[in-house]
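Novice: structure for the following, please:
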Amino acid sequence: MKTNRRTFLGGVSTVAVLSASGASFAQGAKKYSDGATDTEIKIGHTNPYSGPASAYGVIGKTLQAYWKYVNEQGGINGRKIDFITLDDGYSPPKTVELVRQLVEQDKVLCLFNTLGTPTNTAIHKYMNAKKVPQLYVATGASKWGKPKEFPWTMGFQPDYHTEAVIYAKHMLANVKDAKIGVLMQNDDYGKDYWEGLRDGLGKEVGRVVKHVTYEVTDPTVDSQVIQLKDSGANVFFNISTPKFAAQAMRKAGDIGWKPAQYLNNVSVSVATVMKPAGFDNVQGVITAAYLMDPTDSQWDGNDDMKAWKAWMTKHNSGASLSDGSNVFAYAVAHLMHETLKRCGNELTRENLMKQAASFKKFKLPMLLPGITISTSPTDFYPIQAVQLQRFKGESWELFGDVMHAESS
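Specialist: Okay, here's the model as predicted:
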């Protein structure tokens, strides 16, 4: 992406798959914070269109397509969305610089779905000091669900700690004499998963025989994977972003290491991870899911999936239908859309957070059956359930029951 900034002006009234609840809004005096007017709502966003996490750039592009589509429909309650998305390259100092620009110069109403644990951590205190909503961040770190300390920040996806606890329990129950090797990105994102694994193992934490890390600036993780194989590990917990996740699973295959593999949910895209890793190398890999996977044929007749594919074909035609990141972006954009719609004519930052914290078992498009959105003033974890899935052939296959998070 050559430019550092992309802006779309436009609007949306309703989307067919959105709930009718909250569609009507209070008449009377209009109230606005910075970033909102009678005709416009200004939203800020950062994403790694370049750099080591650029595989996530598709999320930003799909969000752009969504808000453009919304604008073509007429806007939210008659207001067009000005979506300003900037490339931070997954670099926290760059994120700080760009977010200051969005808040202080562009004067956005809020940030939406800013991507990355280290990058969001870098702006966490700033956003709360400024009292600007940092909504539905694209990271599952458990810190985004602490309304008492950080009332202006809310997560979206299930938290990493809980996800890792689930993997730990599955390892202990299903792998005989488990000897666990861990590859971890050396930052807050990786550490959240690592702590969850240790907590989930409990008194069995000694089963971790090797724990290696990498930096996002590293060219490869080949040497780390060799160390894990040499440790005698028969379980591989892969805590890495797409580029490194694919590298690690391919390298394991190349050196003939065949452990039971567990992959963090943030790297489950068939298009950007599993296929580049080599389908032969990823058979049986286990992960946790909360969204329908577009490669899973069981959803072919599902109304949500059919609507998503039709929308993608018409409004985001250059994007891959096998990349789960496009499902993620579509789903979280619908949640933001509904939140803004519920604000009615009171487009203040306070009311935006109030509406975000008022969902009750809301059915969001593309969530797995049995998983809904619920929030409250004391609960900033919108999604608190997952289901395990296993890679088979060239797609993911769900198994077991929907499991609810510890925080629920």
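Novice: going forward, measure contacts and count neighbours with C-alpha atoms only.
Specialist: Fine.
Novice: who's in contact with His124?
Specialist: By C-alpha atoms under 8 Å, 6 or more residues apart in numbering, His124 lies in contact with Thr153.
Novice: now it: how far from Asp222?
Specialist: His124 is 33 Å from Asp222, where distance means C-alpha to C-alpha, to the nearest Å.
Novice: likewise for Thr114?
Specialist: Thr114 sits 30 Å away from Asp222, going by C-alpha to C-alpha.
Novice: try Ala36
Specialist: 49 Å.
Novice: which of these two has more neighbours?
Specialist: Ala36 (25 against 16; other C-alpha atoms under 10 Å).
Novice: wait, the more buried one touches Glu346, no?
Specialist: No. In this structure, Ala36 is not within contact of Glu346 by C-alpha atoms under 8 Å, at 9.4 Å.
Novice: just give the nearest non-adjacent residue to Phe362, would you?
Specialist: What sits nearest to Phe362 in space, not counting adjacent residues and going by C-alpha to C-alpha, 6 or more residues apart in numbering, is Ile373, at 4.8 Å.
Novice: what about that neighbour, how many residues close to it?
Specialist: Count around Ile373 with other C-alpha under 10 Å applied: 19.
Novice: ok, now which ones touch it?
Specialist: Ile373 sits in contact with 359-364, 382-383, where contact means C-alpha under 8 Å, 6+ apart.
Novice: what's near enough to touch Ile41?
Specialist: Contacts for Ile41 (C-alpha under 8 Å, 6+ apart) come out as 35, 79-82, 108-109.
Novice: one more, please, to line up against the first structure:
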Amino acid sequence: MKKRDHLARIGVFVLVFLANIPSYAEDVRGVTGDTIKIGFIMDQTGPIADTSLPITAGVRNYFRWISDQGGIQGRRIKVLVEDDRYSIPMALAAFKKLVYKDKVLAILALGGTGQTKVLYHHMEKEKVPGITVGLTEDMVKPYKRYLFIPCATYEDEVKVIFKYIVEELRTKDLRLGFITMNIEYGKVGWEAAVETAESYGLKIVDKEIVNFGAADAVSQVLGLKKKNANIVILHQDIGTALVFLKSAKKLGFTGTFIGTYYVTDDTVVRIAGEAARPLIGVHSLASWHEDTPGMVKVREITLKYDPSFKEAMQNKFYTQGWITALITAEGMKKAAHNLTIEGLVDGIESLKNLDTGGITAPISYSKTSHKPGNYCKMYRSDVPNKKMIPTSGWLRPKE
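Specialist: Presented below is the predicted three-dimensional model:
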């Protein structure tokens, strides 16, 4: 009798335990017994494909490697990529497909700054965790339960540039210029520059715009020359930065050019050549060629899968895709047997001082902050070797 009672208690315990384990086939969107589906939205064929294709490759290769190491709790990760052609309507259509048809657990990249701002309402409504490529403060302030960024923001980079100008360059008769684009990304950088200049008691003497598709930047260079700008902050994308640098060289415009996120990349030096010689920059991610433990591992794994990995993909955008996937995977590992939508969010929030081997500064999130830190490094162009090489350790903006 006692034996039967004991067995009955065990049976009840097992039933209660099993009832509290998610039925992945039915209850958790994007998770089955052997697969985890992760969505990805970004331009594949449009105006920023030169930056988004390496990001896509970084995400795919990291998840492939994780899957080959045994996956997450034995589950392989399947990445479903949607092309939004850098368009908000197409990003919204892609989001709906991934959530309602493909039923993914989370979505990465989310198109860009403008796309993410539109998509977040839908992410919150449908409880879709995501890590965006839109690196602006308003992605994470105020706190948004389902949205993360993978590294420091554009605003952080602008602030570090000003700190560098004031504390390191100490240029006499400083006359600051600023060149950007008439898109959300450009507006964010400009606002940060104006605010930070004021905090240092500085003035920006000229602002110029170079937009997608511009054939040259002659008028913009002439505008900067007219105002005698001797340091110019380039808050642009790769294409418009190349247009500016080539026009500056052609017109003999000398000075110091300091690039932010998209400009501080080997791609710019490789294509611009001698026109990139005055270029220095700031970035929160390591370059393909850096010899930190993390980047050595990135190269080893990537070249194992693709021995002829294209030089055009060997850039910081590939690093961005890699670190985005790494953060997602680490969050899923933290969730462990509670790999649900909320479990993934809690898992990423629990990451503290995550050592990436120098791919980024150590990463920390919390239940009140979905920004992993504000550290960046300074770089300068190495034209003969077609690289941007680091010239500092990890720096943070002035408090």
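Novice: which helix or strand contains the counterpart of Phe244 of structure 1 in structure 2?
Specialist: Aligning on TM-score structural alignment places Phe244 of structure 1 opposite Thr240 in structure 2. Element membership for Thr240 of structure 2 (DSSP states H and E) is helix 238-250.
Novice: and that helix against structure 1, how far off on average?
Specialist: Here helix 238-250 of structure 2, set against structure 1 after superposition, deviates by a mean of 1.5 Å using mean C-alpha distance after the TM-score superposition for structure 1.
Novice: what's the average distance of the very next helix or strand once past that helix to structure 1?
Specialist: Reading on from helix 238-250 of structure 2 to the C-terminus, the next helix or strand found by DSSP H and E is strand 256-259. Strand 256-259 of structure 2 differs from its equivalent in structure 1 by a mean of 0.7 Å after superposition (mean C-alpha distance after the TM-score superposition for structure 1).
Novice: packing partners of strand 256-259 of structure 2?
Specialist: Contacts defined by 3 or more C-alpha pairs under 8 Å, 6 or more residues apart in numbering; DSSP states H and E place strand 256-259 of structure 2 against strand 231-234, strand 279-283.
Novice: just give me how far whichever helix or strand comes after it sits from the chain centre.
Specialist: For strand 256-259 of structure 2, the following helix or strand on the C-terminal side (DSSP H and E) is helix 266-272. Centroid displacement of helix 266-272 of structure 2 relative to its chain, using C-alpha atoms, centre = their mean, to the nearest Å, is 20 Å.
Novice: could you give the angle of the helix holding Thr240 of structure 2 to strand 279-283?
Specialist: Angle, helix 238-250 of structure 2 to strand 279-283, by axes from the mean of the first three to the mean of the last three C-alpha atoms, to 10 degrees: 160 degrees.
Novice: for helix 238-250 of structure 2, buried residues please.
Specialist: 238-249 (16 or more other C-alpha atoms under 10 Å).
Novice: export those to TSV and tack on distance to Ile149 of structure 2?
Specialist: Below are the buried residues of helix 238-250 of structure 2 laid out as TSV (distance: C-alpha to C-alpha, whole Å):
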residue	distance to Ile149 of structure 2
Ile238	21
Gly239	24
Thr240	25
Ala241	24
Leu242	27
Val243	29
Phe244	29
Leu245	30
Lys246	33
Ser247	34
Ala248	34
Lys249	36
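Novice: so which of those residues is the closest to Gly259 of structure 2?
Specialist: Using C-alpha to C-alpha, Ala241 is the member of those that lies nearest Gly259 of structure 2, at 8.6 Å.
Novice: tell me how many other residues surround the residue nearest to the closest one when sequence neighbours are not counted.
Specialist: What sits nearest to Ala241 of structure 2 in space, not counting adjacent residues and going by C-alpha to C-alpha, 6+ apart, is Val263, at 6.4 Å. Other residues within reach of Val263 of structure 2, judged by other C-alpha under 10 Å, total 26.
Novice: aligned partner of Val263 of structure 2 in structure 1?
Specialist: In structure 1, Val263 of structure 2 lands on Ser267 (TM-score structural alignment).
Novice: surely that match meets Ala245?
Specialist: Yes. Here Ser267 of structure 1 lies in contact with Ala245, judged by C-alpha under 8 Å, at a distance of 6.7 Å.
Novice: any common contacting residues for these two?
Specialist: Going by C-alpha under 8 Å, 6+ apart, residues that sit against Ser267 of structure 1 and also against Ala245 are Val273.
Novice: for Phe95 of structure 2, what is the corresponding residue in structure 1?
Specialist: Checking TM-score structural alignment: Phe95 of structure 2 goes with Val99.
Novice: I meant to write Val128 of structure 2 there.
Specialist: Superposed on structure 1 with TM-score structural alignment, Val128 of structure 2 falls opposite Val132.
Novice: helix, strand, or coil at that match?
Specialist: The three-state assignment at Val132 of structure 1 reads coil, by DSSP: H, G, I helix; E, B strand; the rest coil.
Novice: how much space between it and Leu352 of structure 1?
Specialist: Noted for Val132 of structure 1: a distance of 10 Å to Leu352 of structure 1, by C-alpha to C-alpha.
Novice: next: Gly89 of structure 1.
Specialist: Noted for Gly89 of structure 1: a distance of 28 Å to Leu352 of structure 1, by C-alpha to C-alpha.
Novice: residue boundaries of the helices in the stretch 51-200 of structure 1?
Specialist: Ranges of helices in the stretch 51-200 of structure 1, per DSSP state H, counting those that start in this stretch, are 57-72, 92-100, 117-130, 160-174, 188-201.
Novice: and the first one, what does it pack onto?
Specialist: Taking 3+ C-alpha pairs under 8 Å, 6+ apart as the contact definition, the neighbouring helices and strands of helix 57-72 of structure 1 are strand 5-8, strand 40-47, strand 80-87, helix 303-315, helix 324-342.
Novice: which residues are contacting the helix or strand just after the shortest one?
Specialist: Under the assignment DSSP H and E, the closest C-terminal helix or strand after strand 5-8 of structure 1 is strand 31-32. With contacts defined as C-alpha under 8 Å, 6+ apart, strand 31-32 of structure 1 is touched by 345-348.
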